[in-house]
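Colleague: Kindly generate the corresponding structure for this input.
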Amino acid sequence: MYKTVIDPRVSETDGVGHINNTTIPVWFEAGRNEIFKLFTPDSSFENWRMIILNMNVDYVSQIYFGTHVTVHTWVKKIGNSSLQLYEEIRQNDQLCAKGTVTYVNYNVKEKKSELIPNHIRSVLEKHLAEDV
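Modeller: Next up, the predicted model:
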């Protein structure tokens, strides 16, 4: 599992007093940075490999400004050229949001998906989730 701590910002708080629902997908993406680095070590968009295919978010409980949140990211499935992640956001050890996202290893220059290399696959396998 990958773990990322985020401090909510005032600007992410909406008029109802909780973190706006549009912020959650951005926080989930922040939890994927280590996975992005596996596929694009130099983090350049010229060499970017991870193309999102699908994302689902379930909002479970409200999140508030003033207390950090933790994004937990697991690998749920590894295919030939794609992978699915399972993610959770927790505040005060309470589940607040959960979701899945699917990415494909994509060669932008060639305009085609490519197999996930074995050296990346072996790292991803260390973060496989059980029963999610």
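Colleague: contacts and neighbour counts: CA atoms only from here.
Modeller: Fine.
Colleague: Which strands and helices lie in contact with the longest strand seen in the chain?
Modeller: Longest strand of the chain, by residue count under DSSP state E: strand 94-107. Contacts defined by 3 or more CA pairs under 8 Å, 6 or more residues apart in numbering; DSSP states H and E place strand 94-107 against strand 50-59, strand 82-91, strand 112-113.
Colleague: can you tell me which residues contact R49?
Modeller: By CA atoms under 8 Å, 6 or more residues apart in numbering, R49 lies in contact with F36, F39, T40, V104, N105, Y106, N107, V108.
Colleague: Number of residues surrounding the second one?
Modeller: Meaning F39. Neighbour count of F39, defined by other CA atoms under 10 Å: 18.
Colleague: another one to check against the first:
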Amino acid sequence: MTDPANLPLEAFPSQTVQTLRYADMDSAGHVNNAVYATLSEAGRTPVLYDPARGMPPEGCHFSIVKLTINYMAEMTWPGDVTIGTGITRIGGSSVSIRQAIFKDGRCCATAENVVVLTDSTARKSSPLPKHAREWFETLLISEQA
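Modeller: Okay, the predicted model is just below:
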């Protein structure tokens, strides 16, 4: 498996731009570590929550069950970041998501996520329907990329 920090932004099928806020900085003058989790969420939301694609499936939501962030380089305000997002594994009810956060063309962090499709009433995992699986297949990143 290739280290996501070595992947170019173009390797990620979904890309989301976010503007850093002054409030994102901590007392050391760089973007606070907790903001990276928020940036990861901003990148995966367009993939998981797209009403035009029937996502999430009716009566369901996605629950994040794992988020691992690797901090590669310091980020400072001001500026925009681009979050590259792609799918690495499609399971029965879960999806693994790989992300990289770029600022000024440089990979500053990577994230590995696992989300589970959850029945909103029963509060239990639910199988991914065909249309969701087909959508996720269009977003697959090659493990060799």
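Colleague: Mean distance of the longest strand of the first structure to its aligned residues in the second structure, please.
Modeller: Aligned to the second structure and superposed, strand 94-107 of the first structure gives a mean residue distance of 0.5 Å (mean CA distance after the TM-score superposition for the first structure).
Colleague: Would you check the span in the second structure matched by that strand?
Modeller: The aligned range for strand 94-107 of the first structure in the second structure is 106-119, by TM-score structural alignment.
Colleague: quick revisit: redo the helices and strands packed on strand 94-107 of the first structure as JSON lines? Include mean neighbour count and distance to T23 of the first structure.
Modeller: As requested, these are arranged in JSON lines below (neighbours: other CA atoms under 10 Å; distance: least, CA to CA, whole Å):
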{"stretch": "strand 50-59", "mean neighbour count": "14", "distance to T23 of the first structure": "11"}
{"stretch": "strand 82-91", "mean neighbour count": "22", "distance to T23 of the first structure": "11"}
{"stretch": "strand 112-113", "mean neighbour count": "14", "distance to T23 of the first structure": "29"}
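Colleague: Of all these, which one is nearest R32 of the first structure?
Modeller: Of all those, strand 82-91 sits nearest to R32 of the first structure, with 9.0 Å by CA to CA.
Colleague: right, and the helices and strands packed on strand 94-107 of the first structure - which one's nearest A30 of the first structure?
Modeller: Closest among those, using CA to CA: strand 82-91, at 11.0 Å.
Colleague: and that closest one with strand 50-59, angle?
Modeller: Strand 82-91 of the first structure runs at 40 degrees relative to strand 50-59, counting by axes from the mean of the first three to the mean of the last three CA atoms, to 10 degrees.
Colleague: Not counting sequence-adjacent ones, nearest residue to K103 of the second structure?
Modeller: Ranked by CA to CA, 6 or more residues apart in numbering and with sequence neighbours excluded, the top spatial neighbour of K103 of the second structure is V81, at 4.7 Å.
Colleague: Determine which residue in the first structure is aligned with that neighbour, please.
Modeller: Aligning on TM-score structural alignment places V81 of the second structure opposite V69 in the first structure.
Colleague: looking at it, that match is touching R9, isn't it?
Modeller: No: in this structure V69 of the first structure lies outside contact range of R9 using CA atoms under 8 Å: 11.1 Å.
Colleague: And the two? Which one has more around it.
Modeller: The neighbour comparison of V69 of the first structure against R9 (other CA under 10 Å) goes to V69, with 23 against 13.
Colleague: so how far is I24 of the first structure from that one?
Modeller: Noted for V69 of the first structure: a distance of 11 Å to I24 of the first structure, by CA to CA, to the nearest Å.
Colleague: center of the second structure, which residue is that?
Modeller: Nearest to the mean C-alpha position of the second structure, by CA atoms, centre = their mean, lies R44 at 3.6 Å.
Colleague: gap between that residue and R21 of the second structure?
Modeller: Separation of R44 of the second structure from R21 of the second structure (CA to CA): 20 Å.
Colleague: Then T88 of the second structure?
Modeller: 30 Å.
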